[in-house]
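Chemist: Predicted coordinates and the sequence they were generated for:
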Amino acid sequence: MVEQTHDRSGLDELPTGRYSDRELSWLAFNNRVLDLARDAQRVPLLERAKFLAIFSSNLDEFYMVRVAGLKRRIDAGVAVSSAAGMLPRDLHDAILARTAQLMTEQSRIFATQVRPELEAHGIRILTWADLTAGEQHRMHELFTERIFPVLTPLAVDPSHPFPYISGLSINLAVLLRNPTTGTRQFARVKVPSILSRFISLGEGRFVPLEDLIIQHLDEIFSGMQVLQHTTFRVTRNEDVEVEEDDAENILVAIEKELLSRKVGRPPVRLEVEDTIDGEMLELLRTELDVSSREVFKLPAPLDLTGLFALAGVDREDLSYPNFLPKTHPDLVRGIETSAPADIFKALRKKDVLLHHPYDSFATSVQRLVEQAAADPQVLAIKQTLYRTSGDSPIVDALIEAAMSGKQVLTLVEVKARFDEQNNIKWARKLEKNGVHVVYGMVGLKTHCKLMLVVRDEPDGLRRYAHIGTGNYNPKTARQYEDMGLLTCNPIITDDVARLFNHLSGMTQETNYRRLLVAPQGIRTGLIARINHEIAHKRAGLPARIRIKVNSIVDEATIDALYRASQAGVPVDLWVRGICALRPGIPGLSENIRVRSILGRFLEHSRLFWFENAGRPTVGIGSSDLMHRNLDRRVEAIVSITHPGHIAEIGELFDMAFDESSVSWHLSDENWTPVTTNADGRPLRDIQERLIERTATRRH
């Protein structure tokens, strides 16, 4: 995929107001998550509860990062409009208003749909009054033995200032009265996060931990009279900001920044029970320094991320059917025994295009690392690690390889948001065991998903590579939809080798034959492809653009797609999350279709398809079409040339845009769920179709 300079001619001819705001578009995405919690026809009950938890978790991160950043701009007096034309204060107001609507709707879905249906199936989230006498006795013993010892009640008085409230913790606000003096006093009790939020009583019965603590407030504040109590929760700015002087200091800087998270992070949201007393609310609001618009009154229980606890309930009838990934056919073909396939032998025959979670990660990518670690002919292994699991077999294999004398390089991105602490831990472990660890590049996050294996073979050194769209994380590989290419094609492996040298040796390499690499080359490369499609269309040749990403925000790319639409090029965009492009506007984007697909697996792959006059140019990679990916990250897209692989990716796009598939359709700025046909019959879920196809494969 050759880079070409982007021709920006005609840009001024495009109308103003052509972008949707990215933050409001993200909220629209989270509303689509709520749609799944609403969907009793297609989504099993326990999965609907899980989607309520995912909605809450998503919103927490959105406020900790995006809203926190917006507030910083407002506080700094920045009055620059967004690409969509909104000033920071106006955008903040719009976000708060939309959030209030969404959180109210989430509470309604839980209270009137999901919770009653759970109870009808014997799964109950109870109050203390609902417990039997025997259960109350057991919970009293549990409180005395395991909960009371870890509680730290904090009073507020002239000698005790208002305590620091940690972000996302559930807290009890308690109003006390001294029976001797008659004075009233405020106190706070933090609900311990180290204990399960919903305590299992067995047989599908749960009680919120905060309810258990509330019933024992008289013991916690012995000798005092409890006048009032309520729960509240604060969301704070939790984004990591690091000034990088040089690569050597990145790790230390990150560690210091993580420590600073514990104090001094300003609140961006306050959640309280809707029954809270006005005086107590005013005290909390004043002490936490949040505006009335940043207060969200909700029915108890607060923080529905606690519904993740229900995932452990053993009710197959209320969950998605079990799904077992299968080994890719090209990695088992010709194997006569039950021994693992020889990955190197398979790749010398042909490239392998993986589609997770349908194709097993364990018997493909993970197997490649493990085989390389154990193979005496392997001389070196290089790998990027952006996010991985705490008990990663990939990390263990890399350590095994280093201890056996192989040259092992890992590029650990310690700036991976909210995984910083975990990545630091594994970076230290890798270094301790002889792995050469590089901590990213100054000013850039390394987000590309690359692995390179160098092997000494009879005809000389041969390199094997994996280029993927997702992280080297065996756990999320079973939950996220991703793609990856396994290859020993010398052109691709040479590109990957030079990219690794660029990452570890700080070279100025920008010349790649089968890769597009950000920050220098992805935007210009993709826009060049878009312009080629415009030229093909004008020449009467086949032209079409199909792109699948998590989000599209980059204005230059969006404008190029608008110009393609104006030239008559059909453009299909498959976008899971944010879409700042507005399709279906006459004279601008009437040739653009946008679809979103959410479901059992998180759609995570990034795919790029250009018709190229009947000789499709296709790529897969790590990059979304956002400023951070294109300008501030090292990303890689590899071109796919095998006709079978091109056809496979083309079929995925066909399925996604098939009118018989469940999806959300975007028109201008409005998303519409399409789940049934004109006769009211349910449409097919693309993920279910792929699961069925996998189940019927011979291997």
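Modeler: Great, that's in hand.
Chemist: from here on, contacts and neighbour counts on C-alpha atoms
Modeler: Noted.
Chemist: So residue 581 sits against residue 554, correct?
Modeler: No - counting by Cα atoms under 8 Å, residue 581 does not reach residue 554; the two are 9.2 Å apart.
Chemist: higher neighbour count, these two?
Modeler: Per other Cα atoms under 10 Å, whichever of residue 581 and residue 554 has more neighbours is residue 581, with 28 against 21.
Chemist: Could you report the distance from the more buried one to residue 22?
Modeler: Counting by Cα to Cα, to the nearest Å, the gap from residue 581 to residue 22 is 9 Å.
Chemist: ok, residue 104 - contacts?
Modeler: Shown in contact with residue 104 (Cα atoms under 8 Å, 6 or more residues apart in numbering): residue 298.
Chemist: What distance do you get for it to residue 94?
Modeler: 16 Å.
Chemist: One more: residue 449?
Modeler: 36 Å.
Chemist: Give me the more crowded residue out of these two.
Modeler: The residue with more neighbours, out of residue 449 and residue 94, is residue 449; 24 against 15, by other Cα under 10 Å.
Chemist: give me the number of residues near the residue lying closest to that one once chain neighbours are set aside?
Modeler: With sequence-adjacent residues excluded and distances taken as Cα to Cα, 6 or more residues apart in numbering, residue 449 is closest to residue 468, at 5.2 Å. By other Cα under 10 Å, the residues close to residue 468 number 28.
Chemist: Equivalent analysis for residue 541, please.
Modeler: By the criterion of other Cα under 10 Å, residue 541 has 15 neighbours.
Chemist: Isn't it up against residue 569?
Modeler: No - counting by Cα under 8 Å, residue 541 sits too far from residue 569 to count as a contact (10.6 Å).
Chemist: another structure for you, compare them:
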Amino acid sequence: LTDDAVHETVGPLDLGGLFALMDLDRPDLKHPNWTPIIPPRLAHDDSDIFTVIRERDVLVHHPYESFQHSAQHFIAAAARDQDVLAIKLTLYRTSRDSPFITSLIRAAEAGKQVACLVELRARFDESKNVRFARQLETHGVHVAYGVVGLKTHCKCSLVVRRERGGLNTYAHVGTGNYHPHTAQLYTDLGLLTCHPQITHDALNLFNLLTGRGYATGFTHLLVAPETMRRRFIGMIDREIANSRAGKPARIWAKMNALEDQRLIDKLYEASCAGVSIDLFVRGFCCLRPGVENQSENISVRSVVGRFLEHSRMFHFANGKDDPREGDWYIGSADWMARNLSGRVEAAVPVLDSAARDTLVSIFQTSQRDRTRAWRLNADGTYTKLAAQPDDPAGGPERLGTFLSLMHQAEARRVPSS
């Protein structure tokens, strides 16, 4: 090897081996156990998940709220329900003992139409996903492998159910994988809805992925690589126009990484037009905030702590002072060229007022964090924020994002009967 191919590092090469330390019986060195709450609207033993969704959309925030009792329960209930005719699901990563695989097989064996999009190129999970695909096919599930040349990264599922008024369609669109183990470690969002335009778009998406349709007619979902970047740029352009017209103009976004040059350039343009831009980018960020005559109106922070920040959420003021108004989206895509051009991704609008209130609360909790938050400087370095003497003892400033959201969730916990 040449010298430039050799890199020195201090410490162990395989940091994954440190996971073995988690098995040590040292509770004094670990976080206190956290048991996710059951989403209050799904917490009653006699609650039917489809009835609950028909009443109003359900937004869930993992791991503060239980993945098992929301997304996982949605598919398990569909597999058992005699009135469910079809189930469709995208599978990027899941656990070796995946309850989703079990539910899909049970549904297929019960005579339901079941389709699963399995991404065979999910990094590090290739062989596992091949085994899952073969297992599903053996039990009668229609397995598809996506669009040639694109990796399928969207997190969507669809249920078609026979009801008194005819057929009704339900969808789950999320920011994280259908993986019950990582759902306890990563922060993610998911929306359960039967909104007819959203479910129609989801059906079109599955038709595209299974080779039964073309990428047309997405009115509510933002779908990459077809519409997502263009729609996001259009919403940023609208904020620019509103700012120049003297209307409220604001962009809030949370993601894992920001690298797409076209979106970065558009954010710079928005900053120069006076749009207030507040970004939480957990990983690498190619945008430089606070640069004179370029990005003075852009703030970038990263929150690092007990859970891995993994959710993607986007807000555009659309001329509204109140952040509970305007446009809100959650989805699977970071603002990276690979996601927006080389992957099938989906983001869903959050239309329910209570769900939007939740998103505002989540974002504002992170905005107040002075314990787990780092600020990106104009020179590319990060500065760890520090609580101020007059910050409230029980607020996010001192507790940080994760503990604050755990406390908020605990206050909503429904006592077990």
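Modeler: Looks like it came in fine. Nothing here was measured: the structure is a model prediction, and the numbers come from that model.
Chemist: what TM-score do we get after superposing?
Modeler: Remark: TM-score between the superposed chains equals 0.94 [TM-score structural alignment, normalised by the length of structure 2]; 405 aligned residues with a Cα RMSD of 1.7 Å.
Chemist: Residue 380 of structure 1 looks like it's in a helix, true?
Modeler: No - Residue 380 of structure 1: not assigned to a helix; according to DSSP: H, G, I helix; E, B strand; the rest coil it is strand.
Chemist: And the equivalent of it over in structure 2, how far from residue 139 of structure 2?
Modeler: Applying TM-score structural alignment, one finds that residue 380 of structure 1 aligns to residue 86 in structure 2. In this view, residue 86 of structure 2 and residue 139 of structure 2 are 15 Å apart by Cα to Cα.
Chemist: okay, those two: which has more neighbours?
Modeler: More crowded of residue 86 of structure 2 and residue 139, by other Cα under 10 Å: residue 86, with 20 against 14.
Chemist: The more buried one - nearest residue in space that isn't next to it in sequence?
Modeler: Excluding its sequence neighbours, the residue lying closest to residue 86 of structure 2 (Cα to Cα, 6+ apart) is residue 113, at 4.5 Å.
Chemist: so what's the one you found up against?
Modeler: 85, 86, 87, 107, 141.
Chemist: Kindly name the residues of structure 2 that line up with the helix ranked longest in structure 1.
Modeler: Under DSSP state H, the helix in structure 1 containing the largest number of residues is helix 88-109. Using TM-score structural alignment, helix 88-109 of structure 1 corresponds to no residues of structure 2.
Chemist: swap in stretch 580-600 of structure 1?
Modeler: Residue span in structure 2 matched to stretch 580-600 of structure 1, by TM-score structural alignment: 286-306.
Chemist: Could you do stretch 627-635 of structure 1 as well?
Modeler: By TM-score structural alignment, stretch 627-635 of structure 1 lines up with residues 337-345 in structure 2.
Chemist: can you check stretch 550-564 of structure 1 too?
Modeler: Here stretch 550-564 of structure 1 aligns to structure 2 at residues 256-270, judged by TM-score structural alignment.
Chemist: Check which residues of that stretch are buried.
Modeler: 256, 257, 258, 259, 260, 263, 264, 266, 267, 268, 269, 270 (16 or more other Cα atoms under 10 Å).
Chemist: Quick one: distance of stretch 291-307 of structure 2 to the chain centre.
Modeler: 20 Å (Cα atoms, centre = their mean, to the nearest Å).
Chemist: Give me the contacts around that stretch.
Modeler: With Cα under 8 Å, 6+ apart as the contact definition, stretch 291-307 of structure 2 has outside contacts at 31, 185-187, 268-269, 271-272, 274-283, 288-290, 309, 366, 372-376, 378, 401-402.
Chemist: All the strands of the stretch 251-400 of structure 1, in order from the start?
Modeler: Remark: strands assigned in the stretch 251-400 of structure 1 by DSSP state E, counting those that start in this stretch are 267-273, 295-298, 352-356, 378-385.
Chemist: looking just at contacts, which helices and strands does the third one meet?
Modeler: In terms of contacts (3 or more Cα pairs under 8 Å, 6 or more residues apart in numbering; DSSP states H and E), strand 352-356 of structure 1 is packed against strand 480-487.
Chemist: so what corresponds to residue 66 of structure 2 in structure 1?
Modeler: So, by TM-score structural alignment, residue 66 of structure 2 is matched to residue 360.
Chemist: is it true that its match touches residue 325?
Modeler: Yes - using Cα under 8 Å, residue 360 of structure 1 is in contact with residue 325, at 4.9 Å.
Chemist: Quick check: the aligned residue for residue 108 of structure 2 in structure 1?
Modeler: Under TM-score structural alignment, residue 108 of structure 2 pairs with residue 402 in structure 1.
Chemist: List the contacts of that match.
Modeler: For residue 402 of structure 1, the contact set (Cα under 8 Å, 6+ apart) comprises 408, 433, 434, 435.
Chemist: Quickly find the element holding the nearest residue to residue 43 of structure 2 once chain neighbours are set aside.
Modeler: Using Cα to Cα, 6+ apart and skipping the chain neighbours, the partner closest in space to residue 43 of structure 2 is residue 414 (6.7 Å). Assessed by DSSP states H and E, residue 414 of structure 2 sits outside every helix and strand.
Chemist: Contacts only, for residue 414 of structure 2.
Modeler: Applying Cα under 8 Å, 6+ apart to residue 414 of structure 2 gives the contacts 37, 38, 40, 43.
Chemist: Would you write a PyMOL line that selects the buried entries of those?
Modeler: The buried subset of the contacts of residue 414 of structure 2, as determined by 16+ other Cα under 10 Å, is captured in PyMOL by this line:
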select buried, resi 37+38+43
